[in-house]
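Student: after the sequence you'll find the predicted model.
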Amino acid sequence: MNGRSYQIASIPGDGIGVDVVIEARKVLDRAAALHGFDLGWTEFDWSCERYARTGTMMPEDGVEQLSAFDGIFLGAVGFPGVPDHVSLWGLLIPIRRAFAQYVNLRPVRLLPGTSSVLKNRSAEELEMVIVRENSEGEYSTIGGRQTGPAGEFAVQESVFTRAGVERIIRYAFELARTRAGRVCSATKSNGIIHTMPFWDEIFTEVAAGYPDVHSEQCHIDALAARMVQQPDRLDVVVGSNLFGDILSDLAAAITGGLGMAPSGNINPAGEYPSMFEAVHGSAPDIAGQGIANPVAQILAGAMMLEHLGESAAARAVNAAVEGVLAAGEVATPDLGGKSTTADLGTAIAAALDASPSRIAGD
């Protein structure tokens, strides 16, 4: 060991979130040991189950407690009887906004040993990244419900600030420079009269500063169709909070499903901890049965290692996942196998021992 140590807040959440976080931590601890650093875990029971017991997803000083950590590792949340908006606004959104995690980064790719619902598409054609604005936009508390002369109605306001829109679009362009050099912006300016033209104008302004990056704007409905019909035309897709949310789930669906999709809630400046999670839900119907796929959570862990600066370890985790999936000998039921969650996690951890990049190569 060379003294590198990171303090990580682990929030397993509910259902299969608990199952897959156990396996992901197993893999990450092995990667840390092989690459000369240490992960110090502190576990929190913040979850919908906690809400059912206490009436809160996390304590009042929860955000303050998390501020001392280098990273946050979140499992899925969701529990029968607890509405989804409770978990979102009681845990995820307060953390995202308190720590300025304005980038929701969702890489999507067709992994070895898996298949796409799209016919005759190669792994090279099914690889992109969604950059979702994560702190404002359509996810706002401004509005309300009331009853008027014509009956009950609801008003929901969106908030798009110049600073918020510009920084997420600029992040997408900077990312594109490290990839294939293409950015596509999701918009709907032909129907949403104020916020989307505002978004489009800022996109055009930012794009002018990146003449080396090909840029285009595409209406969200046409973009959803392109993602299915011509996914090879997409590299970096940037969208508002709502559009990015929808597109990233669609992208995951065509590249093996949500069980294979990781995500990161990123504070690019590093002034606050970032949070990493799988995209899938808590699936309470299969929780504790040992059949959940831990790959998305493990890949989210690789994203966390990359963000912490442990790039070699992150590459090794990704390679181990790909190697085990390509071999096809250990696979959970959703991948067509009969292995358990623990079997797959153990196999990926063991595959790290064969990685060519170890301490000497870091």
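Tutor: Received it, and whenever you're ready, just let me know what you need. Numbers count the residues shown, from 1 in each chain.
Student: contacts and neighbour counts: CA atoms only from here.
Tutor: Noted.
Student: residue boundaries of the helices in the protein?
Tutor: 16-35, 48-54, 62-66, 84-87, 93-98, 162-176, 195-207, 220-229, 241-253, 295-307, 311-327, 341-351 (DSSP state H).
Student: looking at these, which is buried most?
Tutor: helix 295-307 (a mean of 26; mean count of other Cα atoms under 10 Å).
Student: and that one with helix 311-327, angle?
Tutor: Helix 295-307 and helix 311-327 are oriented at 160 degrees to each other (axes from the mean of the first three to the mean of the last three Cα atoms, to 10 degrees).
Student: presented hereafter is structure B, for comparison with structure A:
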Amino acid sequence: MTRYRIALVPGDGIGTEVLPPAEAALEAVGRRHGIEFAFDAFDWSCQRYLAEGAMMPADGLDRIRGHDAVLLGAVGWPGVPDHVSLWGLLIPIRREFQQYVNLRPVRVLEGVPSPLRGAGAGDVDLVVVRENVEGEYSEIGGRMGRGTAEELAVQESVFTRRGITRVAEYAYALAEDRGRHVTSATKSNGIVHTMPFWDEVVAEVAARHPGVRSDKEHIDALAAKLVLAPGRFDVIVGSNLFGDILSDLAAAVAGSIGVAPAGNLNPEREFPSMFEPVHGSAPDIAGQGRANPLGAIWSAVLMLDHLGHPEAGAELLAAATGALADGVSTADLGGTADTAGYTRAVLDRIGPPR
């Protein structure tokens, strides 16, 4: 029996509703594959911030450092500024634990119609590899002359050779196992220092992977092509900002951001990686039992893959997507199932222990 200790951070809103289905699915598939999970829950959230003045305690990172992985629900709530919730929880975890790859698979699934004509199930199957710890999301900068006509804000981007190289190497290695095609998102015609540097380093990595076809696309044109011809893409690698935007756009192209998973990976496994659905806390439906847990369950699949159990991950994903194909879906996808009903359909498809 293989055992893992998982840190659970349900967070805010529907995050508290979608993690229990992911836990149940992990336990069910684990019983079939000789995997046992111990879950430790942490109340880090906007509610904690409002009560105690911090999203997590001062020693929060040390509390989860020894876990095998982190499973996050959602973060964000009205009354707490988004930059407070993000920089008070997610970004410290990503940076302290060197989760430098943000992995976001995107597929058009049977039972989830794409808003694009001609993009049916199986026609779109891509992965966005986003650099996750540097780039445009830096702490360097500030504001001057607040409240005056001359007020200004400066935000500095930080790109390092090491940072670009390691995320590009991950993208090219991934492409070698997939469709052998990498598209690099850039804007080197307008951003004259960081983006030409990005292009140069990505080109160096590409030269070490001659069996992978390489393209370079400016971010504006790439966004248009992702809508006009999403089936042409395999692995897209981009900076923190570009990858963030493209992955949400791609999820919408696939039919719903509500089903999209994400993995914040430390590929070397020196630190725990963190897995999360990307749908947000959805205050408008929180507490109603209507949340779609597929994004959380798919994030658990990414966790299984990362921990070295791809067969269990494939089985869990087949159960989750099989329920959709059989017409069991939540209201956000046009269905009538509630959170519990969809979860039951997934668990029924996993089957009994072997």
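Tutor: That came through, no problem. Please read all numbers here as calculations on a predicted model, not as lab measurements.
Student: any idea which of the helices of the first structure gets closest to residue 72 of the first structure?
Tutor: helix 62-66 (7.6 Å; Cα to Cα).
Student: what range in the second structure does the closest one sit on?
Tutor: Residues 60-64 of the second structure are the counterpart of helix 62-66 of the first structure, counting by TM-score structural alignment.
Student: okay if I get the helices of the first structure as a markdown table plus distance to residue 73 of the first structure?
Tutor: Shown next, in a markdown table, are these (distance: least, Cα to Cα, whole Å):
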| stretch | distance to residue 73 of the first structure |
| --- | --- |
| helix 16-35 | 8 |
| helix 48-54 | 17 |
| helix 62-66 | 11 |
| helix 84-87 | 16 |
| helix 93-98 | 12 |
| helix 162-176 | 23 |
| helix 195-207 | 31 |
| helix 220-229 | 29 |
| helix 241-253 | 20 |
| helix 295-307 | 7 |
| helix 311-327 | 15 |
| helix 341-351 | 16 |
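Student: report the central residue of the second structure.
Tutor: Closest residue to the average C-alpha location of the second structure: residue 262 at 1.8 Å, with Cα atoms, centre = their mean.
Student: neighbours of the residue lying closest to that residue once chain neighbours are set aside, how many?
Tutor: Of all residues beyond its chain neighbours, the one nearest residue 262 of the second structure is residue 104 (4.8 Å), with distances taken as Cα to Cα, 6 or more residues apart in numbering. Using other Cα atoms under 10 Å, residue 104 of the second structure has 28 neighbouring residues.
Student: looking at it, residue 239 of the second structure is touching residue 135, isn't it?
Tutor: Yes. Using Cα atoms under 8 Å, residue 239 of the second structure is in contact with residue 135, at 6.0 Å.
Student: the two: who's more crowded?
Tutor: Between residue 239 of the second structure and residue 135, residue 239 has the larger neighbour count (other Cα under 10 Å), namely 26 against 21.
Student: ok, the more buried one to residue 195 of the second structure distance?
Tutor: 9 Å (Cα to Cα, to the nearest Å).
Student: same question, residue 8 of the second structure
Tutor: 37 Å.
Student: likewise for residue 148 of the second structure?
Tutor: On the measure of Cα to Cα, residue 148 of the second structure and residue 195 of the second structure end up 33 Å apart.
Student: and residue 244 of the second structure, by the same measure?
Tutor: 16 Å.
Student: check residue 256 of the second structure too.
Tutor: 30 Å.
Student: what do you get for residue 153 of the second structure?
Tutor: On the measure of Cα to Cα, residue 153 of the second structure and residue 195 of the second structure end up 21 Å apart.
Student: could you do residue 246 of the second structure as well?
Tutor: For residue 246 of the second structure, the distance to residue 195 of the second structure - Cα to Cα - is 16 Å.
Student: now swap in residue 10 of the second structure and tell me
Tutor: 36 Å.
Student: got the contact list for residue 78 of the first structure?
Tutor: Contact partners of residue 78 of the first structure, counting by Cα atoms under 8 Å, 6 or more residues apart in numbering, are 13, 14, 15, 47, 48, 84, 87, 281, 282, 283, 284.
Student: for PyMOL, write a command that selects the buried ones of those.
Tutor: Restricted to buried positions by 16 or more other Cα atoms under 10 Å, the PyMOL selection for the contacts of residue 78 of the first structure reads:
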select buried, resi 13+14+15+47+48+87+281+282+283+284
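Student: name the nearest of the contacts of residue 78 of the first structure relative to residue 321 of the first structure.
Tutor: residue 281 (20.7 Å).
Student: map that closest one onto the second structure.
Tutor: Residue 281 of the first structure maps onto residue 280 in the second structure, by TM-score structural alignment.
Student: that match reaches residue 82, doesn't it?
Tutor: No. If you go by Cα under 8 Å, residue 280 of the second structure and residue 82 don't touch, sitting 11.2 Å apart.
Student: please enumerate the strands of the stretch 1-150 of the first structure.
Tutor: Counting by DSSP state E, counting those that start in this stretch, one finds strands in the stretch 1-150 of the first structure at the ranges 4-11, 37-43, 71-74, 103-109, 127-133, 143-148.
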